[in-house]
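Asker: Provide a 3D model corresponding to the input given below.
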Amino acid sequence: MGTLIFSTIVTVGHFIFAFGALINAFWCMQLGRFVYGVGGESLIIAQSAYAVSWFKGKELNTVFGLISTMTMVASTVNFLVMEPIYNWVDQTHVGHVALGITLAVGGFTCVFSLICAIVLAILDRRRSKVLRVASAEVGEKIQLKDIGKFPLSFWLISITCVTFYPTIYPFIGLSKVFFMYKYGLSSAKANSVSSVANIISAFASPMFGFVVDKTGRNIMWVGLACLGTMGAHAIMAFTFINPYIPMVR
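Answerer: Reported below is the predicted structural model:
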């Protein structure tokens, strides 16, 4: 049920955002993004709960790698497809109307996600009946006072995520403008460079997930990932080397 609720919130939030662009109401767009954010992050947690319920042991790293692959493929498609769609719509509609229509077209992927969530909920319920196992949505109850009992390793992982992810996703979201201004690239070329990280991750995530499953050296791989990311950002910040090189790194 949680997955369905969060998928619905994401879908509604995106179409509110698109409607705000259509009527040129910035406050409505902000509202849509807020609603989308409430559902989006919660949906990721629900998705992870399904993965943990359906898969066990060392195969989990590979599973999460495959999930990451699909996410990166979708992000790459977004980078490469949405601008041509906007340019096509802009031929018959202008300004904020073209933007609103383009966002609405992209929103149908949210509808498809909602349909997948419905199918997944049906499959999970059938699995719980046939195998007589607990549903993915049924878990141990957690209370706020339990936070104080979390081990140090949990907090270190949390700090790593909080400090690492802002160097990736916000940068990718803003990298198009960065590449246009610093390297003088066209809009389409900047989108192409921005999508490189997602393309590489789409193929590398399941492979590294498999390697981590086999080696078990999780902390070592996390450290290498952090060092590689630091090096890539340093190259882009202090040099004018071809941007494809640090984005691949």
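Asker: every contact and neighbour count from this point should use C-alpha atoms.
Answerer: OK.
Asker: three-state assignment of the residue at minimal distance from the centre of the chain?
Answerer: The chain has Thr71 as the residue nearest its centroid, 5.4 Å off, counting by Cα atoms, centre = their mean. Following DSSP: H, G, I helix; E, B strand; the rest coil, Thr71 is assigned to helix.
Asker: contacting residues for it?
Answerer: Taking Cα atoms under 8 Å, 6 or more residues apart in numbering, we find Thr71 in contact with Ala202.
Asker: so it versus Phe203, what's the distance?
Answerer: The gap separating Thr71 from Phe203 is 11 Å, by Cα to Cα, to the nearest Å.
Asker: again, but for Ile9
Answerer: Taking Cα to Cα, one finds Ile9 at 30 Å from Phe203.
Asker: looking at those two now, which is surrounded by more residues?
Answerer: Ile9 (22 against 17; other Cα atoms under 10 Å).
Asker: my read: that one touches Phe34, true?
Answerer: No - judged on Cα atoms under 8 Å, Ile9 makes no contact with Phe34 at a distance of 10.2 Å.
Asker: which residues in this structure form helices?
Answerer: In the chain, the helices defined using DSSP state H lie at 2-22, 26-54, 59-89, 95-130, 152-164, 169-183, 187-194, 196-215, 218-238, 244-248.
Asker: quick one: which of those is nearest Ile142?
Answerer: Smallest distance to Ile142 across the helices of the chain (Cα to Cα): 14.3 Å, for helix 26-54.
Asker: before we go on, could you also do this sequence so I can check it against the first one:
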Amino acid sequence: MTDTLTPQQRPWLRWAVMFSMSMVVFGGYYVYDAISPLRGAMEAELGMSPSDFGWLVAFYSWPNILGITIVGGILMDRKSVRFVGLIFTLLCVAGALLMAVGASDFFRQSALQKSLTDVIPGVSGELFVMITGRVLFGFGAEVLIVAQNKVVARWFRDKELALAFGLNLVVCRLGTFAAFNVSALMVDTTRTFELVPSDTGLWIMASRFPGLSMALWIAAAVMLGSLGAFFIFMALDRSEIKPPGAATEIFRMSDLKDLLTNRTFLAITMLGVFFYGAVFPFTSFATDILQNKFGLSTSLAGALPSTVILATIVGTPLGGLFIDRFGKRATMMVFGSFLLMAVHLTLALTMLTPIVPMIVLGLAFSLVPAAMWPSIPFLVPERQLGTAYGVMGMLQNVGLWGVPILIGQVTEWANPGVTAARVKQGGGTWDYTAALLLLAALGAIAFVLSLKLRFGAGGPGARELELPRTGQSK
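Answerer: From the prediction side, this is the model:
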């Protein structure tokens, strides 16, 4: 009978389910990071200052701060990943398309662009449309990550859980790797120069980036491909196929209270808030930081952060294998958080070639996620998994919303007299030292939280994180 079919009878099935869902989230990571190498191009083509760009990055997190990941997680726990996931995948596609439209030549030359300019005082029509797209994309992307985590935890509950999470993260990081390199290639290979009048009345040579629009259209096309991957996932994850030990209990609203009073779960969640708050906003600004501090070209500065991703492609599954066999989840989070803090201090206070800090950041970015995500099924029942990952997503997005804004504001505060117009004309550069010290402080907080987990002060279950168990649900 098909209603008793399990992945043990069809061993390829759970890996196919994981890979198809990973390809859905691949598109989300690509779209999120595709704008990172475009900071300079957006400044030149659209007049975006660091704070404008910070707002564009940050608005991704706004829907999740309002709790959309919790709502999505509860719906998945009560309904199904397939139904909820399809809705939010379509939102991601709509958001990616709107981002591309906002930077397109036909929109910039349209009457609609003029009518939307200053709808929000001081915000151009292009930025208004791109922020709207970023918000729509944010509504969907984080819920898809919740769905991905729930799917992996459900299909790998009793075997190879950390390895599955590690391989899952590898596919996601490949999305980031592709975004950094493709976007940087698009703007750098199409870069042109033209004479423009400066504030002093002299004519100067200014850069133009006609590849900006194409880079965003490619991102939208990748997200459309992820929609196709979701349909494949729906076919594989159909209801008559039962993962081993599939939950029979239904989520209750009282379970949310249980989660919010679980001290170990909250400690891991807050560690993730500060850790990811010091990583993802940094990668969004990394291209511009490397160009301004080290004088790198757009293509090299855009490609160099991808070494972080290359390191995670190797390190994350190895970390998962280690955890499945030996445990030491909290210890790995301690080392990863310490390395993150050290990387930002090195970039802020030294002129050491950035390739070294980027590789070390990749190691940190392997250790903490490889240990953090598979710890959750170890701490909460399966019926709460979607909600638990939703709570984590919401709180992490508070950091992902606030930190880019802080980076932009702190950078402008630390650079009096420097403006986007002056930088465009070659009359100044941005000093990101203060922003990097801010990121180092976030890493330090994550380090303290990881120490609490390591020495059992995080709450019930904290000491058990060191044990070599697969992380099965309670």
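Asker: tell me the residue in structure 2 aligned with the residue nearest to the centre of structure 1.
Answerer: Thr71 of structure 1 maps onto Cys172 in structure 2, with residues paired by TM-score structural alignment.
Asker: could you say which helix or strand contains Phe193 of structure 2?
Answerer: For Phe193 of structure 2, the element it lies in under DSSP states H and E is strand 192-197.
Asker: can you give me the angle that strand makes with helix 211-236?
Answerer: For strand 192-197 of structure 2 against helix 211-236, the angle by axes from the mean of the first three to the mean of the last three Cα atoms, to 10 degrees is 130 degrees.
Asker: run the chain-centre distance for strand 192-197 of structure 2.
Answerer: 35 Å (Cα atoms, centre = their mean, to the nearest Å).
Asker: on contacts alone, who are the packing partners of that strand?
Answerer: Here strand 192-197 of structure 2 touches strand 203-208, going by 3 or more Cα pairs under 8 Å, 6 or more residues apart in numbering; DSSP states H and E.
Asker: nearest residue to Leu22 of structure 1 in space, please, no chain neighbours.
Answerer: Gly100 (4.1 Å; Cα to Cα, 6 or more residues apart in numbering).
Asker: Ile445 of structure 2 too?
Answerer: Nearest non-adjacent residue to Ile445 of structure 2 (Cα to Cα, 6+ apart): Phe274, at 6.7 Å.
Asker: distance of that neighbour from Val308 of structure 2?
Answerer: 18 Å.
Asker: kindly report the same for Phe19 of structure 2.
Answerer: Taking Cα to Cα, one finds Phe19 of structure 2 at 22 Å from Val308 of structure 2.
Asker: which one's more surrounded, these two?
Answerer: Ranked by neighbour count (other Cα under 10 Å), Phe19 of structure 2 and Val308 place Val308 first, with 25 against 20.
Asker: how many neighbouring residues does the corresponding residue of structure 1 for the residue nearest to Ile445 of structure 2 have?
Answerer: Superposed on structure 1 with TM-score structural alignment, Phe274 of structure 2 falls opposite Thr163. For Thr163 of structure 1, the count of nearby residues is 12 (other Cα under 10 Å).
Asker: now do Leu290 of structure 2
Answerer: Leu290 of structure 2: 21 surrounding residues under other Cα under 10 Å.
Asker: and the one 4 residues further on, by the same measure?
Answerer: Neighbouring residues of Phe294 of structure 2 were enumerated by other Cα under 10 Å; the total is 14.
Asker: now Leu103 of structure 1
Answerer: For Leu103 of structure 1, using other Cα under 10 Å, the count is 21.
Asker: which residue in structure 2 lines up with it?
Answerer: Per TM-score structural alignment, Leu103 of structure 1 is aligned with Leu216.
Asker: verify the stated contact: its match with Leu98.
Answerer: No - counting by Cα under 8 Å, Leu216 of structure 2 does not reach Leu98; the two are 9.6 Å apart.
Asker: tell me the counterpart of Ile172 of structure 1 in structure 2.
Answerer: For Ile172 of structure 1, the residue aligned by TM-score structural alignment is Thr283.
Asker: for Gly54 of structure 2, see how far away that match is.
Answerer: 12 Å.
Asker: show me which of these two is the more surrounded one.
Answerer: Neighbour comparison, Thr283 of structure 2 and Gly54: the larger count goes to Gly54, with 24 against 20 (by other Cα under 10 Å).
Asker: OK, contacts around that one?
Answerer: Going by Cα under 8 Å, 6+ apart, the list of residues near Gly54 of structure 2 reads Pro404, Ile405, Leu406, Ile407, Gly408.
Asker: SS state for it?
Answerer: helix.
Asker: tell me how far it lies from Leu296 of structure 2.
Answerer: Gly54 of structure 2 is 21 Å from Leu296 of structure 2, by Cα to Cα.
Asker: and Val196 of structure 1, how many neighbours?
Answerer: Residues within reach of Val196 of structure 1, counting by other Cα under 10 Å, total 21.
Asker: just give me the match in structure 2 for it.
Answerer: Aligned counterpart of Val196 of structure 1 in structure 2: Thr307 (TM-score structural alignment).
Asker: wait, that match sits on Ile359?
Answerer: Yes - when contacts are counted by Cα under 8 Å, Thr307 of structure 2 is listed as touching Ile359 (6.1 Å).
Asker: so what's Phe55 of structure 1 up against?
Answerer: Counted by Cα under 8 Å, 6+ apart, Phe55 of structure 1 has contacts Val63.
Asker: which residue lines up with it in structure 2?
Answerer: Aligned partner of Phe55 of structure 1 by TM-score structural alignment: Phe156.
Asker: what about its match, distance to Gly40 of structure 2?
Answerer: 43 Å.
Asker: likewise Phe326 of structure 2?
Answerer: Phe326 of structure 2 is 45 Å from Gly40 of structure 2, by Cα to Cα.
Asker: more neighbours: which of the two?
Answerer: Using other Cα under 10 Å as the criterion, Phe326 of structure 2 and Gly40 rank with Gly40 on top: 29 against 14.
Asker: need the contact list for the more buried one.
Answerer: Asp288.
Asker: show me what it lines up with in structure 1.
Answerer: For Gly40 of structure 2, no residue is aligned by TM-score structural alignment.
Asker: Gly40 of structure 2: what secondary structure?
Answerer: helix.
Asker: stretch 30-41 of structure 1 against structure 2, how far on average?
Answerer: When structure 2 is superposed, stretch 30-41 of structure 1 averages 0.4 Å from its matched positions, counting by mean Cα distance after the TM-score superposition for structure 1.
Asker: what's that stretch aligned against in structure 2?
Answerer: Mapped onto structure 2 using TM-score structural alignment, stretch 30-41 of structure 1 spans residues 131-142.
Asker: contacts for that stretch next, please.
Answerer: 25, 28, 56-57, 59-64, 68-69, 87-99, 393.
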